[in-house]
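Asks: Provided below for reference: sequence and predicted model.
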Amino acid sequence: MPSCVLAYSGGLDTSVILGWLQDQGYDCHCVYVDVGQPCEDRQAILKKAHDCGAKSARIVDVQEEMCRDFAFPVVQWQAKYEGIYLLGTSIARPIIAKACLQVAREVGAEAFAHGATGKGNDQCRFQLAAEALDPTVKIIAPWRMANFRATFPGRTEMIAYCAEKNIPVKASTSKPYSSDENCLHISYEAGELEEVDNCGVTIPDFGMTVSPQAAPDKTEQVTIGFEAGLPVSVNGKKLSSLAIVQKLNEIAGRNGVGRIDIVENRFVGMKSRGVYEAPGITVLYAAHLQLEQLTLDRDLVNLRDRIAPEVARDVYYGFWYTAKMDALLAFIREAQQPVTGEVTLGLYKGTIEVHGRKSPNSLYDAAIASMEGGGSYDQTDAEGFLRLQGLPGRVQGTVRPRKY
């Protein structure tokens, strides 16, 4: 029998897909890739997969790797898709594909199956990542297959199929929205959120942040330490990459920091409304930027800022395992070498204030920048500087007089 690896969550969609793949003659190896999604009993998910006929089932925990090798380099780039979205789901998909492909190689499976729809971005991220890692892999995306959609036009048919096959699922035929969670963020979309004039802070039952109105009436300070642009500590305590994200999720979340509402442009072309909460990563972006202002020179930051939107697009689209991304990650590792130090932020009812910043590599020199008299800056030097800067304008003004 042909065999495939299925990115398996144990929810309605992947439970149905597991049964359907077996109906098509596949041996299925289920892989629950742990990226920090909520789950009361992961062993129960594996048992369910076995009970439903999976050839094998396993859990692969990639949370530390995802924070260290995927999320933190994106923070170093200050990459935000369309200037807002912090890429929490986009970052998770290539490492899920990687984990599934590693299992496929181990068990000798020739195909990789996933439950992403044919309308969304995740199908792109899964496929582009998988094919880059193994160009020979067969991708099975049931939601893009006409016979699967004909069999399961909606949730009612999926629930009925599970009842017929004795597949236990917790699902209802209608939901006000859908959500996807990992250790970096939670995304909310679909359902009532598809009406873009609906208020995005009143529909989701937020899981990582309190509302700013319910946050404490007192500012909470948090100090984040960086080495070469990578977060290494919170409030003076050295922590693993995952522990840093988790700690900042806790601190920022209780202060109502990190909610985002965006109408974004999906890779496949349509616009989509999403509501996100990413408390810890929001704080990391803010702290990292403040430290860069001390430690990086103007031209390097300007170059990074010109490229960052392209990095964000490539991550969002799913082009993680490419020569271009390899080069971009190598560039940012080198560019971030001086970004070492600490930043103290004040969190208050959804807002972030800068309370302090320091670095052994600071380029800020008060003697030069001071507006007081004296110092090491000779103001007369500006005369020649501005004469040279203004030379092209003066020549143009002579040849092409402007009306004023």
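Replies: Now that the structure is in, tell me what you want to look at. Numbers count the residues shown, from 1 in each chain.

Asks: for the rest of this, base every contact and every neighbour count on C-alpha atoms.
Replies: Will do.

Asks: show me what contacts residue 289?
Replies: residue 78 (CA atoms under 8 Å, 6 or more residues apart in numbering).

Asks: does anything pack onto the helix or strand harbouring residue 14? Which helices or strands?
Replies: Here residue 14 sits within helix 12-23, counting by DSSP states H and E. Using 3 or more CA pairs under 8 Å, 6 or more residues apart in numbering; DSSP states H and E, the elements in contact with helix 12-23 are strand 27-34, helix 155-164.

Asks: and here is the other one:
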Amino acid sequence: MASAGGPSGVVGISVRPDSSAACLFQKVGARSNSLPGAAPVQVRRCHNKARNGQAIRCAMATGKEQGAVTTASSDQHKGGLRGKLNKVVLAYSGGLDTSVIVPWLRENYGCEVVCFTADVGQGAIELEGLEKKAKASGACQLVVKDLREEFVSEYIYPCLRAGAVYERKYLLGTSMARPVIAKAMVDVAKEVGADAVAHGCTGKGNDQVRFELTFYALNPELKVVAPWREWDITGREDAIEYAKKHNVPVPVSKKSIYSRDRNLWHLSHEGDILEDPANEPKEDMYMMSVAPENAPSEPEYLEIGIIAGVPVSINGRDLSPASLLAELNEIGGKHGIGRIDMVENRLVGMKSRGVYETPGGTIMAAAVRELEALTLDRETMQWKDMVALKYAELVYAGRWFDPLRQSFDAFMENITATTTGSVTLKLYKGSVNVASRKSPYSLYREDISSFENGEIYNQADAEGFIRLYGLPTRVRAMLEKGI
């Protein structure tokens, strides 16, 4: 399932309705209902306690909308085909699957459906017309939250600082996005008084685990509904037929031959010809980066400022986490950086093939790794690399809120406290190479590393060191030769 998202710059808004009328959410600053073709509505504003200072507003509908909600309210009282739920918060993208899930939840659980959309940087195209689609599908509310800064600072940066990479290549783009979305869903469920949450992940993928482990960790009392594991819909044609039967407008957007997931960190591609690992990806598949051979013929140098293991600036300009990553995506994509083609082991046991574009993330990871070469000693670096492997596995498996990952995070934060300085990188036709490293905490000493003799390191001392260090090797050889 594509990640649920929300329009750029839209503040999250939600309320607990104080009547049975449908709640139609407006963007902050809107003067009236913005739904195309909607009947005029009278607006009564109601205020609940806002989280993180976000505005909360509610428009109460009358007329035709009022009649539509009366039906939903009736469904709520009598229950559904599979049981009874009061209100469900659904991770909503506006595509065919999630549009169909809305009436399916109402039919099978007799509940109100609150659609939730998170903006994690998937782009404006995926976020257009969501309010209209949600209402047309039968939802009583659409809640939108901009999670971009939180996503980068609280999820991406800890993984970056840890050096977490899954199976040698994957920079965990989707794995990091799911817990931030699921956490927001738990918050929204509390705000609107929902007793359940739902997602549109299939029963074959990793995302179902990532969503549900977050739900369990943050609110184990919430019921979880996963329609793909329950319903009889088996494919796109079944979903279209169900939509027509329940008067749900079928999304008219062009169906991609690839399954894609996009956020501020990466863009993934799966399906179609990629299902055969022998097939080379087609160039027209890529969306965030140019082919390296078509990148500029002149290299570009970037100075990345880093404090305590996380980037803070580009060429001396301080930027917010999300702004910094967005800018590096543009620069890296222009130079064809960050393309990865891999076969990975899914958590559920099967192998899958995916192609990932992570231009900005690839640049960030290279910069942090190169600075660590100055600031970490050998033993610390080796332990960090070992812990990073397990850290990546936990994130990939959806165990973001596990005490073990949180403990690993405390370890990473402590040992990278001195990973501060700057790294200058050379970007050229798909490659990222280090040109310069500087840190006030550098463990590199020119007076020690120089080939010239110095006061701290006497080359003659190496003889005794080698004799002692090589003693086990000599003893073994003496035994073999009968000495």
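Replies: Cool, the structure landed. Not measured: the values here are computed from a predicted model.

Asks: got a TM-score for the pair?
Replies: Laid over one another, the chains give 0.94 as their TM-score (TM-score structural alignment, normalised by the length of the first structure), with 397 aligned residues with a CA RMSD of 1.7 Å.

Asks: what's the average distance of the helix holding residue 14 of the first structure to the second structure?
Replies: Helix 12-23 of the first structure, aligned to the second structure and superposed, deviates on average by 1.0 Å (mean CA distance after the TM-score superposition for the first structure).

Asks: quick one: buried residues of that helix?
Replies: Buried residues in helix 12-23 of the first structure, counting neighbours by 16 or more other CA atoms under 10 Å, are found at 12, 13, 14, 15, 16, 17, 18, 19, 20, 21, 22.

Asks: residue in the second structure matching the last one?
Replies: Correspondence of residue 22 of the first structure to the second structure, assessed by TM-score structural alignment: residue 106.

Asks: so what's its match closest to, chain neighbours aside?
Replies: residue 112 (6.5 Å; CA to CA, 6 or more residues apart in numbering).

Asks: JSON lines for the buried residues of helix 12-23 of the first structure, including distance to residue 262 of the first structure?
Replies: Formatted as JSON lines, those follow (distance: CA to CA, whole Å):
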{"residue": "12", "distance to residue 262 of the first structure": "27"}
{"residue": "13", "distance to residue 262 of the first structure": "26"}
{"residue": "14", "distance to residue 262 of the first structure": "28"}
{"residue": "15", "distance to residue 262 of the first structure": "31"}
{"residue": "16", "distance to residue 262 of the first structure": "31"}
{"residue": "17", "distance to residue 262 of the first structure": "31"}
{"residue": "18", "distance to residue 262 of the first structure": "33"}
{"residue": "19", "distance to residue 262 of the first structure": "36"}
{"residue": "20", "distance to residue 262 of the first structure": "35"}
{"residue": "21", "distance to residue 262 of the first structure": "36"}
{"residue": "22", "distance to residue 262 of the first structure": "39"}
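
Asks: of those, closest to residue 84 of the first structure?
Replies: Of all those, residue 13 has the smallest distance to residue 84 of the first structure: 29.5 Å, by CA to CA.

Asks: map the closest one across to the second structure for me.
Replies: Checking TM-score structural alignment: residue 13 of the first structure goes with residue 97.

Asks: quick one: the helix holding residue 14 of the first structure to helix 155-164, angle?
Replies: Relative orientation of helix 12-23 of the first structure and helix 155-164, computed by axes from the mean of the first three to the mean of the last three CA atoms, to 10 degrees: 60 degrees.

Asks: report the angle between helix 12-23 of the first structure and strand 27-34.
Replies: Relative orientation of helix 12-23 of the first structure versus strand 27-34 (the same axes, to 10 degrees): 160 degrees.

Asks: which residues does helix 12-23 of the first structure contact?
Replies: 6-9, 27-28, 49, 52-54, 114-115, 142, 158-159, 161-162, 165, 167, 169-171.

Asks: then stretch 267-281 of the second structure?
Replies: Under CA under 8 Å, 6+ apart, the answer for stretch 267-281 of the second structure is 173, 257-262, 288, 343, 352-358.

Asks: what do you get for stretch 310-318 of the second structure?
Replies: Applying CA under 8 Å, 6+ apart, the contact partners of stretch 310-318 of the second structure are 157, 160-161, 302-306, 319-321, 324, 364, 368.

Asks: try stretch 240-249 of the second structure
Replies: By CA under 8 Å, 6+ apart, stretch 240-249 of the second structure touches 96, 99, 100, 103, 133, 136, 137, 250.

Asks: could you do stretch 307-325 of the first structure as well?
Replies: By CA under 8 Å, 6+ apart, the surrounding residues in contact with stretch 307-325 of the first structure are 74, 77-83, 87, 90-91, 93-94, 121, 124-126, 128-129, 132-133, 267, 328.

Asks: buried subset of those?
Replies: Applying 16+ other CA under 10 Å to the contacts of stretch 307-325 of the first structure flags 74, 77-82, 87, 90-91, 93-94, 121, 124-126, 128-129, 133, 267, 328 as buried.
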